[in-house]
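# quick one, what's the 3D model for this:
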Amino acid sequence: MSAETMAALTPLRGLWRTSGHVLDGSGRRTAEITGTDEYELMTGGQWLIHRVDVLVGGARTVALELIGDPGEDGTFAMRAFDGSGAYDEMRLSVADGGVLHLAGEGVRSTLRVDRDAMEALWERDDGVRWVPWMEMRFDRIR
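As a prediction, this is how the structure comes out:
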């Protein structure tokens, strides 16, 4: 993989203050999310390491995600592991204008990234349609 390929993820790099809410199927806020997300390039430049440390409704969630391994379709693999032992995999695609699309089994998100902030709306498949799941904001700390 070339450094140019991973350069598409450079805007994510840094430490971010995380805030947001879990939403019910009607879009009503049901739990607050606070904490930090950090993205750093692993030595060798082949993977972006994503560390998550947040409170969701007061319950701590810690996760580690590796982003890289671009496919022939231009999307990146996202492999996440959390403190409970759960493992998840999604794909990330880069669009114009600082927009990233994330998709996994039954979940998807659009992340809008600029220099000092990011915003994301997560949706989940309820079996009939896509419904709001989480609204998130990330403010750059460094």
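# can we go C-alpha only for contacts and neighbour counts from here?
Will do.
# my guess is Val107 meets Glu123, correct?
Yes. At 5.7 Å, Val107 and Glu123 qualify as touching, with contact defined as C-alpha atoms under 8 Å.
# ok, these two, which is more surrounded?
Neighbours were tallied for Val107 and for Glu123 using other C-alpha atoms under 10 Å; the higher tally belongs to Glu123 (21 against 17).
# check which helix or strand that one maps to.
Secondary structure assignment for Glu123, by DSSP states H and E: strand 117-125.
# got the contact list for Leu12?
Leu12 makes contact with Tyr39, Val113 under the criterion C-alpha atoms under 8 Å, 6 or more residues apart in numbering.
# so how far is Met6 from it?
Taken as C-alpha to C-alpha, to the nearest Å, the spacing of Leu12 relative to Met6 amounts to 11 Å.
# name the nearest residue to Leu102, ignoring sequence neighbours.
Once flanking residues are discounted, Leu102 sits nearest to Leu92: 4.5 Å by C-alpha to C-alpha, 6 or more residues apart in numbering.
# let's compare: structure for the following, please.
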Amino acid sequence: MNKIENSNFKRLIGVWKTTGVIKSGENNLNIIGTDSYELILDGNYILHKADVKMGNDRSETFEIIRLVNTLYKAKMQYFNSKGEEGTMESSIINSQFKIEGPHLKFSGKINKENTKISGKWYSQTKNDQWVELIELNLEKQISTI
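The predicted structure is shown next:
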């Protein structure tokens, strides 16, 4: 088994300041908070913790990231403070960072210095159209690699 610490996902390791905007019609909501990614269980997994404020609501998420037979694709299992859970698949290839789950996807870029991630979350409508849901920016505060 490939250790995740040897993969493209090691670029995520550290503490990030998270900002963004939730597109909700005329009244967009601001996002501000922290995301952290740390190697766990002898470098085989990454624990991702998100603690953000979306408008007036606080949201916390824990996620385990594990590789899927390659150094650039992973599965993500998440649990959040609303009692929701699910799985998504992701990839980091060159500067492209993609995440896909049921009716939800993220398309973003990581800069060469691994200090900034910017991208957008999209939601799939009932008629299979993809609409922009969240514009997101992460800026690394502390690197732990």
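# could you check how far Asp35 of structure 2 is from Glu60 of structure 2?
Distance of Asp35 of structure 2 to Glu60 of structure 2, computed by C-alpha to C-alpha: 10 Å.
# which one's more surrounded, the two?
Between Asp35 of structure 2 and Glu60, counted using other C-alpha under 10 Å, the more crowded position is Asp35 (23 against 16).
# secondary structure class for Ile67 of structure 1?
Assigned state for Ile67 of structure 1: strand (three-state reduction, DSSP: H, G, I helix; E, B strand; the rest coil).
# and the strands in structure 2?
The residue ranges that make up the strands of structure 2, judged by DSSP state E, are 14-22, 29-40, 45-54, 57-67, 73-80, 85-93, 96-101, 104-110, 116-124, 130-142.
# list the contacts of the residue opposite Gly106 of structure 1 in structure 2 once aligned.
Across the two structures, Gly106 of structure 1 finds its equivalent in His103 of structure 2, going by TM-score structural alignment. His103 of structure 2 makes contact with Ser123, Gln124, Thr125 under the criterion C-alpha under 8 Å, 6+ apart.
# not counting its neighbours along the chain, what's nearest Met78 of structure 1?
For Met78 of structure 1, the closest residue by C-alpha to C-alpha, 6+ apart turns out to be Ile67, at 4.5 Å.
# give the burial count for the counterpart of the one you found in structure 2, as a bare number.
Using TM-score structural alignment to pair residues, one finds that Ile67 of structure 1 aligns to Ile65 in structure 2. By the other C-alpha under 10 Å criterion, the neighbourhood of Ile65 of structure 2 contains 25 residues.
# for Ile65 of structure 2, give its distance to Gly83 of structure 2.
19 Å.
# Gln96 of structure 2 too?
Distance, Gln96 of structure 2 to Gly83 of structure 2, using C-alpha to C-alpha: 30 Å.
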